[in-house]
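Enquirer: Provided below are the primary sequence and the corresponding predicted coordinates.
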Amino acid sequence: MNPLLFRLLPALLLPLLLTGCWDRVEIQDRLFVMAVAIDKAKPDKGKRNYYEFTAQFTEARALSGKVSNPHISPVWNATTRGPSVFECIRLMATRVARQPYYEHLQVIIIGEDLAREGIDHALDLFYRDHESRRKIKLVIAKDTAKRALQLKPKLMPVSGQYIAKLTEEGESKTARLPNTTSIGQFSSNYHSGSNSILPSITTHTNEVKMAGGAIVKGEKLVGWLTDQDVKTLRWINGSFSAGDEVIMKNPAGETPGYTTMEVKAVRSTVHPEIRDGKPVFSVFIRGEGNLAEDGLMHKPTGEKIKAREQLMNKSLKAKTEALIRKMQTQYRTDIFGFGEELRRHRYAYWKAHKKDWDRLFQNAEVRVEVQTYIRRIGQFK
């Protein structure tokens, strides 16, 4: 045999062994799942339902306007009930003619009743499934989750995409939403023994309001934070979004009555100590920003700016201490990561007392110091 042909023979035979894309599904034949709502099913005599699972499907061709048939809806919801999320998904085959595709899933909404019983098991499938991503948004509804997917927003045809976009915009443009917004972040918190604050959503007629947070102790919903509480929390943990604001009430008699600072940077450190066998935490918060609406009658002076900084320090310190006290007395839940700081810096004490941390947190002493600086006052003409 020709030596050259002998060397080329494997290359000629190799393509015969390739299978090609024998199991491919064309994009126009896929049903994309954009959002999922999971609620606790209502008791149904004789049935073993626990979950009510709602998936929001999009028809790619109809959504793009390439299908002229008016009877084909670009977006619709389908609901199934079952004892597990996996079975609910499989039951979709009895209602949907094509295989749902979950790789583009953007948000999972959990209903309030289910969240109070625990959300980790409901998310277990999404942790494990190869089509799921850890960055899927996770939201807790102040009602049923299904209702949030039924609304018809005016700016976007897909309500699930609209809700996911709200979490992204809220996280980057305002501090009124917590910075734990994905199933991956929640899973890391839960399995490391930490608590979470997740975005909360309230449904209205044609829109939703996403502000404030759901207090999740372990995996169970125990209460709610207002949007102002969440802003204070993000000052404490140093994750305050650049571009958000702090509004201070001016001294009596001054007009206008408020001064607004646009926040540009926040840094926070927590220093744990053990005194007389009890944990003591010193929280140091540093922030800076620019004057957005001066409230200084267009006559800014160094003394007036310093006075506004002191006013802001006093206001933020009061809000911080109030939130810490609220979590210690009303919810008895450490959402600030104080336990984690104790584990990092006072490990021997943490190892001996970690099982009793909830009780210790309620009685822990927390000292707060706030320093803010107004860097620029802008210009006026």
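Expert: Arrived safely. Numbers count the residues shown, from 1 in each chain.
Enquirer: for the rest of this, base every contact and every neighbour count on C-alpha atoms.
Expert: Fine.
Enquirer: mind listing the helices for the stretch 1-150 of the chain?
Expert: Listed in chain order, the helices found in the stretch 1-150 of the chain under DSSP state H, counting those that start in this stretch are 3-17, 60-63, 85-91, 112-117, 120-128, 145-150.
Enquirer: could you save these as TSV and add columns showing distance to residue 103 and mean neighbour count?
Expert: Listed next are these as TSV, based on distance: least, Cα to Cα, whole Å; neighbours: other Cα atoms under 10 Å:
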stretch	distance to residue 103	mean neighbour count
helix 3-17	30	9
helix 60-63	14	17
helix 85-91	14	17
helix 112-117	24	19
helix 120-128	11	16
helix 145-150	19	23
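Enquirer: out of those helices, nearest to residue 340?
Expert: helix 120-128 (21.0 Å; Cα to Cα).
Enquirer: now the closest one: how far from the chain's centre is it?
Expert: Its chain's C-alpha centre and that of helix 120-128 lie 16 Å apart, by Cα atoms, centre = their mean, to the nearest Å.
Enquirer: the structure to be compared is supplied as follows:
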Amino acid sequence: MIKVSKLCLVVLLTVWITTGCWNLKEPDQLAFSLGAGLDLLEDGQLQLSSQIVIPSGMGGQEGSIGKKNKTFRVVSATGRNVYDAVPNIQLQLPRSLFIGQRRIILIGQRLAEHGIDDLFDEFIRNPQSEMRSRIYVVKDADAKDILAATPIFESYSSTELVDKQEAIGLKSYYFRNFLSDALRPSLQPILPALSLSASKQTVYSGSAIFNKNDGLKLIGFLNTQEAAYANWITGRQKRLVVTSFVKRGQGTVSLKLHTLDRRIRVKIVNHEIKIEVRLKGKGTLVENNSNLNPTKENDLRIIQVELSRITQKSVQQLIEKVQKQYKTDIFGFGESVHRHYPSQWKALKKNWYATFPGLDVKVKVELQCSDPGEANSSIKIIP
């Protein structure tokens, strides 16, 4: 109940600052929305879904049959635009809808493929809007389905999604960051993607790629490993696990990287742009199924060199895939060219998205094992 009191106090102060004393509403007069979901229905209508807090379910109270009370309810309505749907949601609620505590914004795949460049005016213009909301694309499902999913640990699926982003090693990425990326002249934005498992649990499923030159339309997805490498290049990844088969050790090795660094170098030689991506990672050896002993200097060197080589190859393949298949600069190479060669950039920026697919990009990866773990050689059961 202490947490509930603190939440009410924060909300009360927020409402006072936002609206002024003359229009002050008590917390028990408000319906707090923790998440918004946007979907395009098959008939072309926009559907807005809102995850509404049920105060009676807070604090782990139990019902008469021993089951926990529901902590939230998902309410949906349609409209011609975002705010046109809000009154239709309000008609279903006995309290005034309040979005100042919104934590997540979800975009369904059908809507993302249709284009979202004219979708966010209400989110920016509304003074109640929370610009630090996390934003995701829902793959192979509707945003409403993700909002309604039953969380495993938290009381609200919106809160659990925020925690999930931290747990998988992603840096915080807010709605305001997405807007900034969408407005940068030479960068195409990518968003985390979510999907539903067979058991109806929310699963992180990589990244969604957008093309802002064509109405901010979704043009494809990166899988979880590709997304991790892309986020590493752009500085949005905090932690990463690399697992590879080490041929000279005849087994697999897993390295948990807890320090990631990246550097993008640009050179223009004979009017040709050359990009060098340098990635460095340092971490702990968490599994060794090879015949190598990481406490021996030579064996450790073999592991580091092999993991670096294989990771380098994977990152190189990712960049080439994005160049050939999606033809969109999600890595910010244009931004690097702009910083290094501002004069030349004036001529390059007009046709950058025609230039990007043919860029000469080289990748260099250097991985270090700072801790071999709690064992020396591989632990194998000998019959």
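Expert: That came through fine. Predicted model, so just to flag it, every value in this text is computed and none were measured.
Enquirer: out of the helices of the stretch 1-150 of the first structure, which comes closest to residue 31 of the first structure?
Expert: helix 60-63 (7.4 Å).
Enquirer: which residues sit against that closest one?
Expert: Helix 60-63 of the first structure is touched from outside by 27, 28, 30, 31, 32, 67, 68, 72, 73, 74, 75, with contacts defined as Cα atoms under 8 Å, 6 or more residues apart in numbering.
Enquirer: confirm residue 279 of the first structure sits in a strand?
Expert: Yes: counting by DSSP: H, G, I helix; E, B strand; the rest coil, residue 279 of the first structure is located in a strand.
Enquirer: tell me the counterpart of it in the second structure.
Expert: Per TM-score structural alignment, the equivalent position to residue 279 of the first structure in the second structure is residue 273.
Enquirer: do the same with residue 181 of the first structure
Expert: Aligned counterpart of residue 181 of the first structure in the second structure: residue 173 (TM-score structural alignment).
Enquirer: list the contacts of the closest residue to its match other than its chain neighbours.
Expert: Once flanking residues are discounted, residue 173 of the second structure sits nearest to residue 134: 6.3 Å by Cα to Cα, 6 or more residues apart in numbering. Residues in contact with residue 134 of the second structure (Cα under 8 Å, 6+ apart) are 103, 104, 105, 162, 172, 173, 174, 175.
Enquirer: which helix or strand contains the fourth one?
Expert: What that stands for is residue 162 of the second structure. helix 157-167 (DSSP states H and E).
Enquirer: where in the first structure does that helix align, residue-wise?
Expert: Helix 157-167 of the second structure corresponds to residues 159-169 in the first structure, going by TM-score structural alignment.
Enquirer: give the aligned equivalent of residue 329 of the first structure in the second structure.
Expert: Match for residue 329 of the first structure (TM-score structural alignment): residue 324.
Enquirer: wait, isn't that match in contact with residue 357?
Expert: Yes: the pair residue 324 of the second structure / residue 357 is scored as a contact, 6.0 Å apart, by Cα atoms under 8 Å.
Enquirer: of these two, who's got more company?
Expert: Legend: neighbour count by other Cα atoms under 10 Å for residue 324 of the second structure and residue 357, higher for residue 357 (19 against 12).
Enquirer: ok, for the aligned partner of that one in the first structure, nearest residue in space, not its chain neighbours?
Expert: The alignment partner of residue 357 of the second structure in the first structure, by TM-score structural alignment, is residue 362. Leaving aside its sequence neighbours, residue 362 of the first structure sits nearest to residue 328 (Cα to Cα, 6+ apart; 4.5 Å).
Enquirer: coming back round to it: so how far is residue 63 of the second structure from the match of residue 181 of the first structure?
Expert: As for residue 173 of the second structure, its distance to residue 63 of the second structure is 37 Å (criterion: Cα to Cα, to the nearest Å).
Enquirer: ok, these two, which is more surrounded?
Expert: Under the criterion of other Cα under 10 Å, the comparison of residue 173 of the second structure against residue 63 puts residue 173 first, with 18 against 11.
Enquirer: residues contacting that one?
Expert: Listed by Cα under 8 Å, 6+ apart, the contact partners of residue 173 of the second structure are 134, 135, 236.
Enquirer: quick one: the second one and residue 105 touch, right?
Expert: In this case it means residue 135 of the second structure. Yes: proximity of residue 135 of the second structure to residue 105 meets the contact threshold set by Cα under 8 Å, at 4.6 Å.
Enquirer: what's the match for residue 207 of the first structure in the second structure?
Expert: So, by TM-score structural alignment, residue 207 of the first structure is matched to residue 201.
Enquirer: swap that for residue 246 of the first structure, sorry
Expert: Matched across to the second structure, residue 246 of the first structure falls on residue 242, judged by TM-score structural alignment.
Enquirer: confirm its match sits in a strand?
Expert: Yes: counting by three-state DSSP, residue 242 of the second structure falls inside a strand.
Enquirer: roughly how far does it sit from residue 136 of the second structure?
Expert: When distance is defined by Cα to Cα, residue 242 of the second structure is 25 Å away from residue 136 of the second structure.
Enquirer: so between those two, which is more surrounded?
Expert: Using other Cα under 10 Å as the criterion, residue 242 of the second structure and residue 136 rank with residue 136 on top: 25 against 17.
Enquirer: so what's the alignment partner in the first structure of that one up against?
Expert: Mapped onto the first structure by TM-score structural alignment, residue 136 of the second structure lines up with residue 139. Taking Cα under 8 Å, 6+ apart as the criterion, residue 139 of the first structure is in contact with 107, 108, 109, 110, 181, 198, 199, 200, 201.
Enquirer: make a markdown table from those and add distance to residue 287 of the first structure to it.
Expert: Formatted as a markdown table, these follow (distance: Cα to Cα, whole Å):
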| residue | distance to residue 287 of the first structure |
| --- | --- |
| 107 | 32 |
| 108 | 34 |
| 109 | 34 |
| 110 | 34 |
| 181 | 24 |
| 198 | 24 |
| 199 | 24 |
| 200 | 26 |
| 201 | 29 |
